[in-house]
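**Student:** Pasted the sequence and its predicted model underneath.
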Amino acid sequence: MPLAHEAAFPLDAASPEQLRLDPASIGRMVALIEKHIADGRYPGAQIAFARDGKLALHRSFGSARVTPTPVDATDDTLWLLFSNTKVVTACAVWALVDRGALRFADAVADHVPDFARNGKADITVHDVLTHQAGFPNAGMPEAAWDDHELMRRTVCDYTLDWTPGSRVHYHASAAHWTAAVLIEALTGRDFRDFIRTEVIEPLGLGDELFVGLPDAKHARAADIHEPAAEGAHTILADRNSAAARRAGIPGGGGFATARAMAAFYQMLLNGGRLNGARIVSPRMVDWVTRNHTGDRPDENFDMPMHRGLGPHVRGTTPTIRGLGTIGGARTYGHGGVGSSYCWADPETGVSFAYLSNSRIPEPWHSIRMDLISNLAHAAIER
């Protein structure tokens, strides 16, 4: 029986064949994921394809939870997005730029004056969102998850590891904590509330995408694991707690279904509009999904990542993380550490999401993501 919220999902359903997606290639992907689960690589996963504003496929695999009693993954299961969250948080900043509240060229300190401490006065919003701000290793204490004044002070106290703009180096959490503080300074609202009311709910995804998971939704959340010996999986206690789920860590704590992420990227492919709502402008989508860092290597990954202002771009280098080696040069998206990738291909109108619930170490994670994304690209018929 369909879930009560399914009628409101913003994408109508269509078959892969109707949307010019090759069932044989999709079947090979399904077989590969089923083999991964049978081999004990991860407990569960979920995938979704969408094209031209329609949902072609949404499928769940394996277990959402394995202890104390196994629970099957269903199409209603919510998966920890890890850094896929960054693009959703960045979208709230894009919307504020579209509304004239700030510019990407603004210094963060123009809007959060105390951010100027410790040599950060000239760091721009552009620097932060393209991972060039110079404080990649800064973090956030758990006490700040519920204390937004402490969150702001912590961000303002960040110190530099190197001169802003001189390097590209992935800011795993610091950039988007900075974005959260900026959103709150500009709106006077909790960043999670702003993201929800100005991005997620207008898209019709209010029951399938969360930055800050309400306690009432925790039963739908897949546990996140990491591999242990002989195909076993241990729970990552720090990411499965109720506090962590509620926190909505802006660079790594969102939850969603795969079809919600495919729909979010359909909004971008549609020039910032979905479900009758315009979230950002077409010009904004064009700007934030460009390659702003060229072929400069991201020192965290030892390869060019072609950073946009939220997502990263495939480009034309021989290697790329997660987006698929054979993907079109304009394909853009983001991943979640050791677990997932979501992307959009503006040449074909296809968006794809793959979410899983075990944080797999390298190099296997990147290898499997290249295989999965290549199979997704191989399914696309012109």
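**Tutor:** Looks like it came in fine.
**Student:** CA only for contacts and neighbour counts going forward, please
**Tutor:** Fine.
**Student:** residues in contact with the closest residue to Met303 other than its chain neighbours?
**Tutor:** Distance criterion C-alpha to C-alpha, 6 or more residues apart in numbering; nearest residue to Met303, sequence neighbours excluded, is Pro297 at 4.6 Å. The contact partners of Pro297, taken as C-alpha atoms under 8 Å, 6 or more residues apart in numbering, are Val168, Met303, Pro304, Met305.
**Student:** Wait, the second one touches Gly315, no?
**Tutor:** No - Met303 is not in contact with Gly315 according to C-alpha atoms under 8 Å; the separation is 11.8 Å.
**Student:** Tell me which of the two has more neighbours.
**Tutor:** Between Met303 and Gly315, Gly315 has the larger neighbour count (other C-alpha atoms under 10 Å), namely 23 against 16.
**Student:** Specify the local secondary structure of the more buried one.
**Tutor:** Classification of Gly315 by DSSP: H, G, I helix; E, B strand; the rest coil places it in coil.
**Student:** The closest residue to Ala378 other than its chain neighbours and Leu375, how far apart?
**Tutor:** Spatial nearest neighbour of Ala378, chain neighbours left out: Ser25 (6.3 Å); criterion: C-alpha to C-alpha, 6+ apart. Taking C-alpha to C-alpha, to the nearest Å as the measure, Ser25 falls 6 Å from Leu375.
**Student:** Of the two, which one has the most company?
**Tutor:** Using other C-alpha under 10 Å as the criterion, Ser25 and Leu375 rank with Leu375 on top: 22 against 17.
**Student:** Can you classify the more buried one as helix, strand or coil?
**Tutor:** helix.
**Student:** List the contacts of it.
**Tutor:** Ser25, Ile26, Arg28, Met29.
**Student:** In addition, the following structure is provided for comparison:
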Amino acid sequence: MNKQGQLDNEQLDRLRSKVQDEVDSGRMPAAQFAFAHDGEVVLTESFGTATGSTLFNIFSATKALIAGVIWQLIAEGSLAPRTLVREVLPEFGTEGSTPEWMGMITLEHVLTHTGGFPTAPLGPPKWDTSESRREVMSRWRCTWEPGTHFEYHPTAAHWVAAEMISAVEQRDHRDVVADRILKPLGLEQVVFGEPAASAEVTPLVALGQVPSAAEMKELFGIENFDLGEVTPDILVAFNEPSIRAVGVPGAGGVATASGLALYYQALLHNIGGLWSPQVLADGTGTIRCTMPDPMTGVAANRTLGLVVSSDDGQSAMRGMGPTVSPLAFGHNGAGGQIVWGDPETGFSFVFLTSAIERNFITEAKRILSIASKAGLATRPVSS
């Protein structure tokens, strides 16, 4: 249902057709999208095996939940962007080969992916408890001086953020996310930690073929590309309830498109007054890192936890498509999950899918197409 005619029906038809084509061709077993405005979902649609209540793994879109908690703690004075990680986690990096650099890492470095430890290892069973996580972190090392280079940290940075949250709050980060974000906002369709283990989540399915050497050579001038820890096999492992239960802070959430769209309405409008207006504006709008992203070659445009579209003509390279405003902010997730909120229109948009596309070139093209059509559907809103 498109409430009050707030969306452009012609553009919506194009969006529906694109998603339905992906489903009909077998490239996408299940999908959902949702638009929200003025604190309400104005349109949600499901495709393939999905229904309106189907939960999806949202992967790195989870990072926005962690950011929401951090912003509250900053406003309360418990943390600050310049807080050194070691002020909160004294053992951090003390046993590794670069203890001096590890001692320089701040919360801002952590949230802007400039800390210098993008592939620091942490997995089962060590990720099960705070004690074992912090013991592993004591041996981490930097690969560059903090603050001098941007490289996306798929999970490591947000494990640090989560441990800082736990240390400040003296309780598990999963409980903090629930008590500070999900429960106050009534977000029953956004699930994190233990509840995600028992939730019925649509299964992830790896599809397609990795890019050929010829494709890679034509597009990038190289024949191989290292995806690091974000591989289809690792992503599909989130089908396991035990992995979802851990509450991986950079990747472990599950949600419906509607639920996540409502969270971004809270970020757009400070629903419930959960945040200091100044800190919220900073977190959703102040770009603190413009160093180039080595994956794309364009400015990373990182805030304390999110990505901002900006007016440099490179919004498409940041996963939001070229049709959102320069003020749009968001954080996508692996597998083609698209999530943004646009202060200019007041709309938030979320697209979720169970397909894990092995060809990241195909995935990038799909994200661009869907995000672009969604942005056009929100412009303009007739009064």
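**Tutor:** Noted; the coordinates are in hand. All of these numbers come straight from a predicted model, not from anything done at the bench.
**Student:** residue contacts, the most centrally placed residue in the first structure?
**Tutor:** Centroid check for the first structure by C-alpha atoms, centre = their mean gives Asn84 as the closest residue, at 1.3 Å. Neighbouring residues of Asn84 of the first structure by C-alpha under 8 Å, 6+ apart: Gly251, Gly252, Gly254, His334, Gly335, Gly336, Ser340, Tyr341, Cys342.
**Student:** closest to Lys120 of the first structure among the residues you listed?
**Tutor:** Closest approach between the contacts of Asn84 of the first structure and Lys120 of the first structure, by C-alpha to C-alpha: Gly251, at 20.1 Å.
**Student:** What is the burial count for the closest one?
**Tutor:** So Gly251 of the first structure, with other C-alpha under 10 Å, has 28 neighbours.
**Student:** And Asp215 of the first structure, by the same measure?
**Tutor:** Residues lying near Asp215 of the first structure (other C-alpha under 10 Å) number 11.
**Student:** in terms of contact, does it touch Arg246 like I think?
**Tutor:** Yes - assessed by C-alpha under 8 Å, Asp215 of the first structure is found in contact with Arg246 at 7.0 Å.
**Student:** what are the ranges of the strands in the stretch 201-350 of the second structure?
**Tutor:** 205-207, 253-255, 307-308, 329-330, 338-342, 347-353 (DSSP state E, counting those that start in this stretch).
**Student:** re earlier: determine which residue in the second structure is aligned with the residue nearest to Met303 of the first structure, please.
**Tutor:** Mapped onto the second structure by TM-score structural alignment, Pro297 of the first structure lines up with Pro292.
**Student:** can you check Leu355 of the first structure too?
**Tutor:** Leu355 of the first structure maps onto Leu352 in the second structure, with residues paired by TM-score structural alignment.
**Student:** what about its match, distance to Leu274 of the second structure?
**Tutor:** Counting by C-alpha to C-alpha - Leu352 of the second structure and Leu274 of the second structure are separated by 26 Å.
**Student:** Pull the contacting residues for the equivalent of Ile367 of the second structure over in the first structure.
**Tutor:** Under the alignment (TM-score structural alignment), Ile367 of the second structure pairs with Met369 in the first structure. The contact partners of Met369 of the first structure, by C-alpha under 8 Å, 6+ apart, come to Arg321, Gly322, Leu323, Gly324, Ser340, Tyr341.
**Student:** what do you get for Ala101 of the first structure?
**Tutor:** Contacts of Ala101 of the first structure by C-alpha under 8 Å, 6+ apart are Leu186.
**Student:** for the strands of the stretch 201-350 of the second structure, which one sits closest to Leu280 of the second structure?
**Tutor:** strand 329-330 (12.0 Å).
**Student:** ok, and what's touching stretch 326-340 of the first structure?
**Tutor:** 81-84, 86-87, 252, 289-290, 311-316, 322-323, 341-347, 353-362, 365-366, 369, 373-374, 377.
**Student:** What's the ChimeraX syntax to select whichever of the residues you listed are buried?
**Tutor:** Filtering the contacts of stretch 326-340 of the first structure down to the buried ones (16 or more other C-alpha atoms under 10 Å) takes a single ChimeraX command:
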select :81,82,83,84,86,87,252,289,290,311,312,313,314,315,316,322,323,341,342,343,344,345,346,353,354,355,356,357,358,359,360,365,366,369,373,374,377
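**Student:** circling back: so what does the residue nearest to the centre of the first structure match up with in the second structure?
**Tutor:** Correspondence of Asn84 of the first structure to the second structure, assessed by TM-score structural alignment: Ala61.
**Student:** ok, now Trp145 of the first structure?
**Tutor:** With TM-score structural alignment as the criterion, the equivalent of Trp145 of the first structure in the second structure is Trp127.
**Student:** Spell out the residue ranges of the helices in the stretch 51-200 of the first structure.
**Tutor:** In the stretch 51-200 of the first structure, the helices defined using DSSP state H, counting those that start in this stretch lie at 85-98, 125-129, 148-156, 174-187, 191-195.
**Student:** Make TSV from the ones you listed and add distance to Glu201 of the first structure to it.
**Tutor:** Shown next, in TSV, are the helices of the stretch 51-200 of the first structure (distance: least, C-alpha to C-alpha, whole Å):
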stretch	distance to Glu201 of the first structure
helix 85-98	12
helix 125-129	23
helix 148-156	23
helix 174-187	17
helix 191-195	9
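**Student:** Nearest to Arg59 of the first structure, out of these?
**Tutor:** For those, proximity to Arg59 of the first structure was assessed by C-alpha to C-alpha; helix 85-98 is nearest, at 20.9 Å.
**Student:** Compare that closest one with the second structure and give me the mean distance after superposition.
**Tutor:** Superposing on the second structure and averaging over aligned pairs (mean C-alpha distance after the TM-score superposition for the first structure), helix 85-98 of the first structure comes out at 1.0 Å.
**Student:** name the helices or strands packed onto that helix?
**Tutor:** helix 174-187, helix 191-195, strand 332-336 (3 or more C-alpha pairs under 8 Å, 6 or more residues apart in numbering; DSSP states H and E).
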